[in-house]
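*Asks:* got a structure for you, letters missing:
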């Protein structure tokens, strides 16, 4: 019976789990719904995380799991969410240690086997951090939609609605964003109906408009281009506030900086001008698995990490 580890990327939209041997051979991957207790509540989040874990254990013995690492944005081992997750895994027969770690640690380790460097998550929100010895040493941003997260998906959506409102009342330039947003909201092209339709939705809904902004920017809409430029500037400043050292890895993750995003393109230019080269990753699950593997096998090298992060077919 091969000893294994589990890594979990616990996200606000979905959860991804990976099971691998101590040599980095990936045996199983599985997904489930949102795992952030802040977004969906502790019970539902824990249920989804456990579903993902049980998915990778479907054909593998739970007793062989040496360690579990979870990259989480909204939970800790001492929270109700943490207690539910740890209890569920123990009931399933997992005897190895289970650790809930910052999602930025998992994201960073998906992009490099190095223990030190910098990471940036730009999804619904925006968070930057310095990693030292595979542990988050310092975090910047991530204050949430009410207090910050400039450059993240929520911020992009909010700026889009502000631009649309200014277009409808004549206080700002015309923009393609207005008709796009009105189409989504199914309201008339007037200021008050637009505002009323927006306020009828939960605040986090604004993040769903981020793809509209980036698509309009690609099509050359001047207002959208300005929003995208400002997003890239805000994300670059977030990283720069950590005073990154040239030569250390910088790992990016999140829909706002995904491949082909105009925000990602502009951010890469800004980072290159600062002497920084970034790596884009799609999931924190391989990184979380690497962190779990290091708990069970501290001598694991870059060759093991490479097998974990290799593209899956």
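*Replies:* Cool, the structure landed. If you're wondering where the values come from, they're calculated on a predicted model, not measured in any experiment.
*Asks:* contacts and neighbour counts: CA atoms only from here.
*Replies:* OK.
*Asks:* and the gap between the residue most central in space within the chain and residue 30?
*Replies:* Compute the mean C-alpha point of the chain, and by CA atoms, centre = their mean the closest residue is residue 254, 4.6 Å away. Distance of residue 254 to residue 30, computed by CA to CA, to the nearest Å: 19 Å.
*Asks:* and the comparison structure, right after this:
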């Protein structure tokens, strides 16, 4: 039985989906984080192998409990498509392709596609016969925007912006939202020191102070900047359980609080935070789009393209609408809007639907 495998490798998890020749998803499974830029090859391979093995087990009903070897012996992967966060250059593709090829038993070549995870989001362009271009926007743990053109069934990457990681970018993603929330709260606190008036009431401030277990908001600065605890560090330096959390996650973990405060409680400060983040992400998308005042040869026209979103943050419709509204104010209205909640499944179905290699 020929199977079609797609693996979506992200900063939070690995998602594997397997389709049969009819384009039916018959196997699903998940593994640990697999951002190639953050992990070594060994950790990356471990997460991918676990996801693929468990996906193969789930292809039977009931799911098999027997160990599965890789490369598989009883089935054949007709094709595989890997969308990997952190794979941002030809050198990275060249480094990881032999590892995946050996793992699956698929020779490097047309049957094995290895690319950045945004490529999976461009697949819906095939569902819209009137357009040939797509802009893929990932907004989850991190963020990245990439534009594509489909020609004869092949996706050509035209331009990209972002995907630089939490230290250098990830605008509109979880880290940026958490960072912007703290920045705006600190700014209100500093203004109050001049005006002599307390900052406006904010459910977001209450949530964040409770999260960090502080009574003075300025104490949060210390907790955010403390070095991460190591096993050899003296216990008396552990002023908070938060020091055992990687510093970027101390901020990115705040994003669910911001979204709840903004969209459930209508907290003005939380709404301001998300408006700021969505505007900056929209500015990045706009770099890929055609502007009559400054035309670029590889820019795409929004009116002739689809925009395809993927990721936990842009999975919230109200946040997507903020981004789209910001783009519309710049004169960019897309032909169609898609949200891909299951990139691995979309990719596997797309492989099965393609002409045999």
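*Replies:* Nice, I can see it. Everything numeric in this text was worked out from a predicted model, so none of it was measured.
*Asks:* What does the superposition give as a TM-score?
*Replies:* Remark: TM-score between the superposed chains equals 0.82 [TM-score structural alignment, normalised by the length of structure 1]; 291 aligned residues with a CA RMSD of 2.6 Å.
*Asks:* picking that back up, how close does the aligned residue in structure 2 for the residue nearest to the centre of structure 1 sit to residue 265 of structure 2?
*Replies:* Under the alignment by TM-score structural alignment, residue 254 of structure 1 pairs with residue 311 in structure 2. As judged by CA to CA, residue 311 of structure 2 and residue 265 of structure 2 stand 23 Å apart.
*Asks:* what's the answer for residue 112 of structure 2, then?
*Replies:* Going from residue 112 of structure 2 to residue 265 of structure 2 by CA to CA gives 47 Å.
*Asks:* So for those two, which residue has more residues nearby?
*Replies:* residue 112 (21 against 15; other CA atoms under 10 Å).
*Asks:* Confirm residue 18 of structure 2 sits in a strand?
*Replies:* Yes. Membership of residue 18 of structure 2 in a strand is supported by DSSP: H, G, I helix; E, B strand; the rest coil.
*Asks:* can you tell me which residues contact it?
*Replies:* 3-6, 25-28, 55-56, 59, 345, 348 (CA atoms under 8 Å, 6 or more residues apart in numbering).
*Asks:* So the counterpart of residue 204 of structure 1 in structure 2: helix, strand or coil?
*Replies:* Alignment note (TM-score structural alignment): residue 204 of structure 1 maps to residue 248 of structure 2. Classification of residue 248 of structure 2 by three-state DSSP places it in helix.
*Asks:* hey, where'd the strands end up in the stretch 151-300 of structure 1?
*Replies:* Ranges of strands in the stretch 151-300 of structure 1, per DSSP state E, counting those that start in this stretch, are 250-253, 278-281.
*Asks:* now those strands as JSON lines including distance to residue 157 of structure 1?
*Replies:* Formatted as JSON lines, these follow (distance: least, CA to CA, whole Å):
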{"stretch": "strand 250-253", "distance to residue 157 of structure 1": "19"}
{"stretch": "strand 278-281", "distance to residue 157 of structure 1": "22"}
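*Asks:* Highest mean neighbour count out of those strands?
*Replies:* strand 250-253 (a mean of 24; mean count of other CA atoms under 10 Å).
*Asks:* which helices and strands sit right next to it?
*Replies:* On a contact count with 3 or more CA pairs under 8 Å, 6 or more residues apart in numbering; DSSP states H and E, strand 250-253 of structure 1 meets helix 103-111, strand 117-122, strand 278-281.
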